[in-house]
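Enquirer: Pasting a predicted model and its sequence here:
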Amino acid sequence: MPSYLAGYPPELVDQADALIAAGKMGAILRRKYPQAHAVRTDKALYDYVQAMKGDYLRNAPPLARVAFDGKLQELRNALGTHTRISRVQGGRLKAKREIHVAAVFKAMPEEFLRMIVVHELAHLKEPEHDKAFYQLCCHMEPAYHQLEFDLRVYLSHLEAGGEALWAGN
């Protein structure tokens, strides 16, 4: 069973495994998500995240930095991170928040990028992966759970030796 699909119902995992093994998953995902997004730079990603934050989390703490991160390991490790950095400046405690998105998301559909951004933005309000966290994710992106599943299937496709589907866009 692919590690990315752990926790999903076995019949769903078996269906995904069969499509991956038959070499059909790439075509299915490519039809469902035909092209990669146009957010390619850290500045464009910052603007993308700030616009979404403005739509859903206006009262959340400000973000000091948003960037694609080539050091994040897209396979087996984090796809995005939300960090809080606290420093003492003078007699005050200053906190900075940053979001880093794995560089692999430069060449993926906008829906997958949006799902990762929604996930990391939700951590501004909800630090734990609990019911309130996922409710906030679904508020910002109603298709959150489907997008997360599709992304996990795509990562399983890549892990099984499948081709990168949006690298040429």
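Expert: Everything's here; your move.
Enquirer: C-alpha from now on. contacts and neighbour counts both.
Expert: Will do.
Enquirer: how close does the residue positioned nearest the centre of the chain sit to I20?
Expert: Nearest to the geometric centre of the chain sits I116, at 2.0 Å (C-alpha atoms, centre = their mean). For I116, the distance to I20 equals 23 Å [C-alpha to C-alpha, to the nearest Å].
Enquirer: Once you drop chain neighbours, what's closest to the residue nearest to the centre of the chain?
Expert: In this structure, I116 finds its nearest non-sequential neighbour in G80, 6.6 Å apart by C-alpha to C-alpha, 6 or more residues apart in numbering.
Enquirer: which residues sit in contact with that neighbour?
Expert: G80 makes contacts with 72, 99-102, 116-117, 120, as judged by C-alpha atoms under 8 Å, 6 or more residues apart in numbering.
Enquirer: residues in contact with the helix or strand containing V101?
Expert: Assignment of secondary structure by DSSP states H and E places V101 within strand 92-102. Strand 92-102 is contacted by residues 61-74, 78-88, 116-117, 120 when judged by C-alpha under 8 Å, 6+ apart.
Enquirer: okay, now the one to match up with it:
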Amino acid sequence: MNDLPYLNGYPADLVERVRRLMAQDRLGPWLESQYPTHHAIQTDKALYQYVSELKQRYLKNTAALSKVYFDNRQNPVKGTLGTNTFVSRPQGGKLKSKNEIRITALFRAAPEAFLRMIVIHELAHLKEKEHNKSFYQLCCHMDPRYHQWEFDMRVWLTWREHASSRAEGQ
């Protein structure tokens, strides 16, 4: 069983490096040195504005967003850091669609790069539904640092979980 579930699929040498930094209590300081600033986006309204600005910049011709908000019910351990919901309903003689983006509430306390990474990920689903080559190319088009941020965000989630389990054990 993997004791670092957020890092499944990454090369063993990277996972081992993270494991060593955790054992030496150096992972938190390393993350702080890499991502020293946090964002001020704390409300659903501010998140909607942030997402809308990115959408306008990179995905002007995609469907409008009806709702964007922080969701307290999403569970990162189960793999849900954000969701993009598409709902189509008949309304009169037309088909009305709604697009909603939900971001896990823990991103309120995350470095801005990690919030940006998950927003880019969910916005890319407006154009590409599957996690395929085109999807990741679109993510990298919106920000070339996407893959590094995704890995570092997974390291951050690992560190948070490790720190909270150590605090509970004391």
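Expert: Right, received. Where do you want to start? In this text, all values refer to a predicted model and were calculated from it rather than measured experimentally.
Enquirer: follow-up on the earlier one: aligned to the residue nearest to I116 of the first structure, what sits in the second structure?
Expert: Applying TM-score structural alignment, one finds that G80 of the first structure aligns to G82 in the second structure.
Enquirer: Distance check, its match against A163 of the second structure.
Expert: G82 of the second structure is 23 Å from A163 of the second structure, where distance means C-alpha to C-alpha.
Enquirer: Following element in sequence after the strand holding V101 of the first structure, please.
Expert: Of the helices and strands lying after strand 92-102 of the first structure in sequence (DSSP H and E), the nearest is helix 110-125.
Enquirer: residue range for that next one in the second structure?
Expert: Using TM-score structural alignment, helix 110-125 of the first structure pairs with 112-127 in the second structure.
Enquirer: And the matching stretch, what's buried?
Expert: Neighbour counts using 16 or more other C-alpha atoms under 10 Å place 112-126 of stretch 112-127 of the second structure among the buried residues.
Enquirer: Between these, which sits nearest V18 of the second structure?
Expert: Checking these against V18 of the second structure with C-alpha to C-alpha, the nearest one is F114 at 17.8 Å.
Enquirer: Let me see the contact set for the closest one.
Expert: Counting by C-alpha under 8 Å, 6+ apart, F114 of the second structure touches 107, 149-150, 153.
Enquirer: List the members of those residues that persist in the first structure.
Expert: Contacts conserved in the first structure for the contacts of F114 of the second structure, counting by both residues aligned by TM-score structural alignment, their matches' C-alpha atoms under 8 Å: 107, 149-150, 153.
Enquirer: Mind putting these into a markdown table with neighbour count, secondary structure and distance to D44 of the second structure?
Expert: Output for these, formatted as a markdown table (neighbours: other C-alpha atoms under 10 Å; DSSP: H, G, I helix; E, B strand; the rest coil; distance: C-alpha to C-alpha, whole Å):
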| residue | neighbour count | secondary structure | distance to D44 of the second structure |
| --- | --- | --- | --- |
| F107 | 21 | helix | 12 |
| W149 | 18 | helix | 23 |
| E150 | 16 | helix | 23 |
| M153 | 21 | helix | 21 |
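Enquirer: Export the residues you listed as a markdown table, with columns for distance to A46 of the second structure.
Expert: Below are those laid out as a markdown table (distance: C-alpha to C-alpha, whole Å):
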| residue | distance to A46 of the second structure |
| --- | --- |
| F107 | 13 |
| W149 | 22 |
| E150 | 22 |
| M153 | 21 |
